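J.: give me the fold of what follows.
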Amino acid sequence: MTVPADKPKKIAIVVHREHSRPGRVGALLEKRGYELHRLCPNLGCRLPEDMSDYAGVVIFGGPMSANDCGTLAGIKCELEWIPKVVEAGVPFLGLCLGAQLLTRAAGGRVAPHPQGLVEIGYVDIHPTETGRAWFRAPMKVYQWHREGMTLPACCEVLATNDRYPVQAFRHGPNAFGFQFHPEVTLEMKRIWTLSAAERLKMPGAQQRGVHLSMHPLYDPPLDRWINGFLDRWLATDQRGAKPIAANDMSAEEPIEAAFRLAAE
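T.: Predicted coordinates for the structure are as follows:
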């Protein structure tokens, strides 16, 4: 899918550190013809008030917490901005910290695991009954987090597991949050597992060799899944175009193979 001629051509990419990358998600959006507008509120970037030029917003992860609004002006700014984006009908996608910020903006809570367990490495997730329209089967996904989410009633869980029950969710027709990292490439895994090696000592974390050895096995189906998801996500735009409903099975035909492969 390429950018329709009558649609906005830019995607707002919100990151949290100077050297943060949009990874595979950014590359797939650029391949579709979108211009990435990189924004980092923690470094003083202003977030756009007028969203008419944007086809979507993606907020990525970071080492800080969604609860740091009292100490980080950038986090406070994002929490105040997210409801405006969602209410405007712009497709919104939050990844890891981005999902936790969406949770807090919607009225939910973000907190560490009661036993201090983390998810760092490849982890199984399972679709809920509602989530089967988006995740047809259990998947192995890449994780790097130490906090989880408790959703408000306005959100619906799409994928879950035993350690952190909220792995993917939807807020209204156009906003999604994923606790996992579909954007992370092999190069990014190599960097993260070295630059943040101290995190691999936390309870529940997998060691560096496991991260890298699992990549060729589990990354290809995740790649196919996120590639298919992005088209459906962009089609949830509520600013005039008819959105693709989560239970519209005919809309999923082009990505049937990706879902089947993800289940293997």
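J.: going forward, measure contacts and count neighbours with C-alpha atoms only.
T.: OK.
J.: burial of A73, as a residue count?
T.: Neighbour count of A73, defined by other Cα atoms under 10 Å: 14.
J.: list the residues that contact the closest residue to it other than its chain neighbours.
T.: Excluding its sequence neighbours, the residue lying closest to A73 (Cα to Cα, 6 or more residues apart in numbering) is N42, at 6.7 Å. Going by Cα atoms under 8 Å, 6 or more residues apart in numbering, N42 touches 16-17, 72-75.
J.: and the helices in the chain?
T.: Assigned by DSSP state H, the helices in the chain fall at 23-31, 73-87, 97-106, 186-195, 208-234, 256-263.
J.: centre of the chain versus the shortest one, how much separation?
T.: In other words, helix 256-263. 19 Å (Cα atoms, centre = their mean, to the nearest Å).
J.: mind listing what's buried in that helix?
T.: The neighbour-count check on helix 256-263 (16 or more other Cα atoms under 10 Å) flags 258-259, 261-262 as buried.
J.: farthest pair in the contacts of N42?
T.: Across the contacts of N42, the longest distance by Cα to Cα is 13.3 Å; it joins R17 and A73.
J.: hey, where'd the strands end up in this protein?
T.: Using DSSP state E, the strands of the chain run over 10-14, 35-39, 54-59, 92-95, 109-112, 119-127, 139-145, 147-150, 155-160, 168-171, 175-178.
J.: would TSV of those strands with mean neighbour count and distance to W225 be doable?
T.: Listed next are the strands of the chain as TSV, based on neighbours: other Cα atoms under 10 Å; distance: least, Cα to Cα, whole Å:
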stretch	mean neighbour count	distance to W225
strand 10-14	23	20
strand 35-39	17	21
strand 54-59	24	17
strand 92-95	26	15
strand 109-112	16	27
strand 119-127	21	13
strand 139-145	22	10
strand 147-150	22	23
strand 155-160	21	14
strand 168-171	24	14
strand 175-178	26	13
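J.: any chance of those in JSON lines, with distance to N67 too?
T.: Converted to JSON lines, the strands of the chain look like this (distance: least, Cα to Cα, whole Å):
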{"stretch": "strand 10-14", "distance to N67": "17"}
{"stretch": "strand 35-39", "distance to N67": "20"}
{"stretch": "strand 54-59", "distance to N67": "16"}
{"stretch": "strand 92-95", "distance to N67": "16"}
{"stretch": "strand 109-112", "distance to N67": "7"}
{"stretch": "strand 119-127", "distance to N67": "19"}
{"stretch": "strand 139-145", "distance to N67": "14"}
{"stretch": "strand 147-150", "distance to N67": "10"}
{"stretch": "strand 155-160", "distance to N67": "19"}
{"stretch": "strand 168-171", "distance to N67": "19"}
{"stretch": "strand 175-178", "distance to N67": "17"}
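J.: just tell me which of those strands ends up closest to H211.
T.: strand 119-127 (5.5 Å).
J.: returning to what we had before: out of the contacts of N42, which end up buried?
T.: Members of the contacts of N42 classed as buried by 16+ other Cα under 10 Å are 16-17, 74-75.
J.: one more sequence to fold, the one below, so I can look at both together:
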Amino acid sequence: MDAHPSDVLVIENEADCPPGLLADVLSRAGLTMHLHRPYRGDQLPADLGTFEGLVVLGGGMGARDDAEHPWLPQTRRLLALAVDRHLPTLGICLGAQLAAIALEGRIGRREQPLVGLTSIALTDDGREDPVLGAIDSGALDGDGGSGPAVLSWNQDTVTGLPPHSTLLAKDEDGGIAAFRTGTSLWAVQFHPEVTAQVVGTWARTSDLTRAGAEPEAMAAEFAGVPQVVAAGTALLEAFAQQVLTD
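T.: Reported below is the predicted structural model:
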């Protein structure tokens, strides 16, 4: 299908990591989501053609697991092309790690997974950023004492920023939670797109779920903190606005 000026290419790397809130946000903004599922055999485009935005979602695989997931090299290539084109781009979790590799940054692995509700700390650049700045509210403790509340689910992580990148947020242990490369690529280690249903699925299927965790309880905990969805929605809406105005 040919792309049109309102089209956003979204790459889904596995069925358990769907677009979630992103689908509704793009639709409300008048943007058309072109969802490619290469794990089901969808062929990724050779280039970005006339797409006006790119989103790469998460996944349980590693960002260098090319042998088992042969579409990953092309995904990294598209991320690099997007930066060259100054195309508004969002990498989420695995997508952030793929972007880091594609742009000559570094990734590594935490000693312990970062799973569940957590807070991030926006840098001064993050608070002024047109996308990350949209979530500079909604602290987990409700009194502004901690940063915006987010949902994290990762053990692999970005450990070194690519050249020409700006740190936008840190996680609770000081690691990289979000960065921007150039003026048009945003990468976040947390999940702004997630829903309570997806959290329940991950709690059942993910290798990172802590022993003894109850999927229903984890989904209910997420649903009980509405500022997490509000923050994620605000970030996605701000990204959609970048696509519209680019």
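J.: what's the TM-score here?
T.: TM-score for the superposed pair, counting by TM-score structural alignment, normalised by the length of the second structure: 0.82. Supporting figures: 226 aligned residues with a Cα RMSD of 2.4 Å.
J.: and for N161 of the first structure, nearest residue in space, chain neighbours not counted?
T.: N161 of the first structure sits nearest to I125 (Cα to Cα, 6+ apart), 5.2 Å away.
J.: under the alignment, what does the one you found map to in the second structure?
T.: With TM-score structural alignment as the matching criterion, the partner of I125 of the first structure in the second structure is I120.
J.: if we can go back for a sec, return the member of the buried residues of helix 256-263 of the first structure nearest to V110 of the first structure.
T.: A262 (28.6 Å).
J.: now the closest one: how far from I226 of the first structure?
T.: 10 Å (Cα to Cα, to the nearest Å).
J.: now G89 of the first structure
T.: For G89 of the first structure relative to I226 of the first structure (Cα to Cα), the value is 21 Å.
J.: what sits against the closest residue to A178 of the second structure other than its chain neighbours?
T.: In this structure, A178 of the second structure finds its nearest non-sequential neighbour in V188, 4.3 Å apart by Cα to Cα, 6+ apart. The neighbours of V188 of the second structure, taking Cα under 8 Å, 6+ apart as the test, are 90-93, 96, 177-179.
J.: for these, which two are the farthest from each other?
T.: Taking every pair in the contacts of V188 of the second structure and measuring Cα to Cα, the maximum separation is 13.4 Å, between L90 and A177.
J.: how about the counterpart of S195 of the first structure in the second structure, what does it touch?
T.: By TM-score structural alignment, S195 of the first structure lines up with T205 in the second structure. Neighbour list for T205 of the second structure: empty [criterion: Cα under 8 Å, 6+ apart].
J.: do the same with L212 of the first structure
T.: 186, 189-190.
J.: which residue lines up with it in the second structure?
T.: L212 of the first structure maps onto A220 in the second structure, by TM-score structural alignment.
J.: my guess is V194 of the second structure meets D24, correct?
T.: No: contact status for V194 of the second structure versus D24: not in contact, 11.9 Å apart, counting by Cα atoms under 8 Å.
J.: of the two, which one has the most company?
T.: Neighbours per residue (other Cα under 10 Å) separate V194 of the second structure from D24, with V194 holding more: 23 against 17.
J.: what lines up with the more buried one in the first structure?
T.: Looks like V194 of the second structure aligns to V184 there (TM-score structural alignment).
J.: setting aside sequence neighbours, what's the nearest residue to that match?
T.: G23 (5.6 Å).
J.: what's the nearest residue to whatever residue of the second structure lines up with R24 of the first structure if we skip its chain neighbours?
T.: Applying TM-score structural alignment, one finds that R24 of the first structure aligns to L21 in the second structure. Closest residue to L21 of the second structure in three dimensions, ignoring its sequence neighbours and counting by Cα to Cα, 6+ apart: E193, at 4.7 Å.
J.: and that neighbour, what is it in contact with?
T.: E193 of the second structure touches 19-22, 232-233, 236, counting by Cα under 8 Å, 6+ apart.
J.: who's in contact with the match of I125 of the first structure?
T.: 146-150, 169-172, 177.
J.: recalculate using a threshold of 10 Å.
T.: Residues near I120 of the second structure by Cα atoms under 10 Å, 6 or more residues apart in numbering: 136, 139-140, 146-152, 168-178, 190.
J.: so the residue of the second structure most remote from its centre versus M218 of the second structure, what's the distance?
T.: Most distant from the centre of the second structure: G212, at 27.0 Å, with distances by Cα atoms, centre = their mean. Remark: distance between G212 of the second structure and M218 of the second structure (Cα to Cα) = 11 Å.
J.: what does L103 of the second structure give?
T.: 35 Å.
J.: now S119 of the second structure: closest residue in space, sequence neighbours ignored.
T.: A149 (4.6 Å).
J.: what's the one you found aligned with over in the first structure?
T.: Using TM-score structural alignment, A149 of the second structure pairs with K140 in the first structure.
J.: surely its match is in contact with D223?
T.: No: the criterion here is Cα atoms under 10 Å, and K140 of the first structure misses it with D223 at 11.5 Å.
J.: which neighbours do these two share?
T.: With Cα under 10 Å, 6+ apart, K140 of the first structure and D223 have common neighbours A262.
J.: P112 of the first structure maps to what in the second structure?
T.: Using TM-score structural alignment, P112 of the first structure sits opposite R109 in the second structure.
J.: what sits against its match?
T.: Contacts of R109 of the second structure by Cα under 10 Å, 6+ apart are 62, 154-159.
J.: rebuild the residues you listed as CSV, extending it with distance to L48 of the second structure.
T.: CSV is the format used below for those (distance: Cα to Cα, whole Å):
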residue, distance to L48 of the second structure
G62, 24
N154, 28
Q155, 30
D156, 27
T157, 26
V158, 25
T159, 28
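J.: count of neighbours near the nearest residue to A223 of the second structure once chain neighbours are set aside?
T.: Spatially, and ignoring its direct neighbours in sequence, A223 of the second structure is nearest to A196 (5.7 Å; Cα to Cα, 6+ apart). Other residues lying near A196 of the second structure total 19 when counted by other Cα under 10 Å.
J.: from memory A196 of the second structure sits against G116, does it?
T.: No: when contacts are counted by Cα under 10 Å, A196 of the second structure is not listed as touching G116 (11.4 Å).
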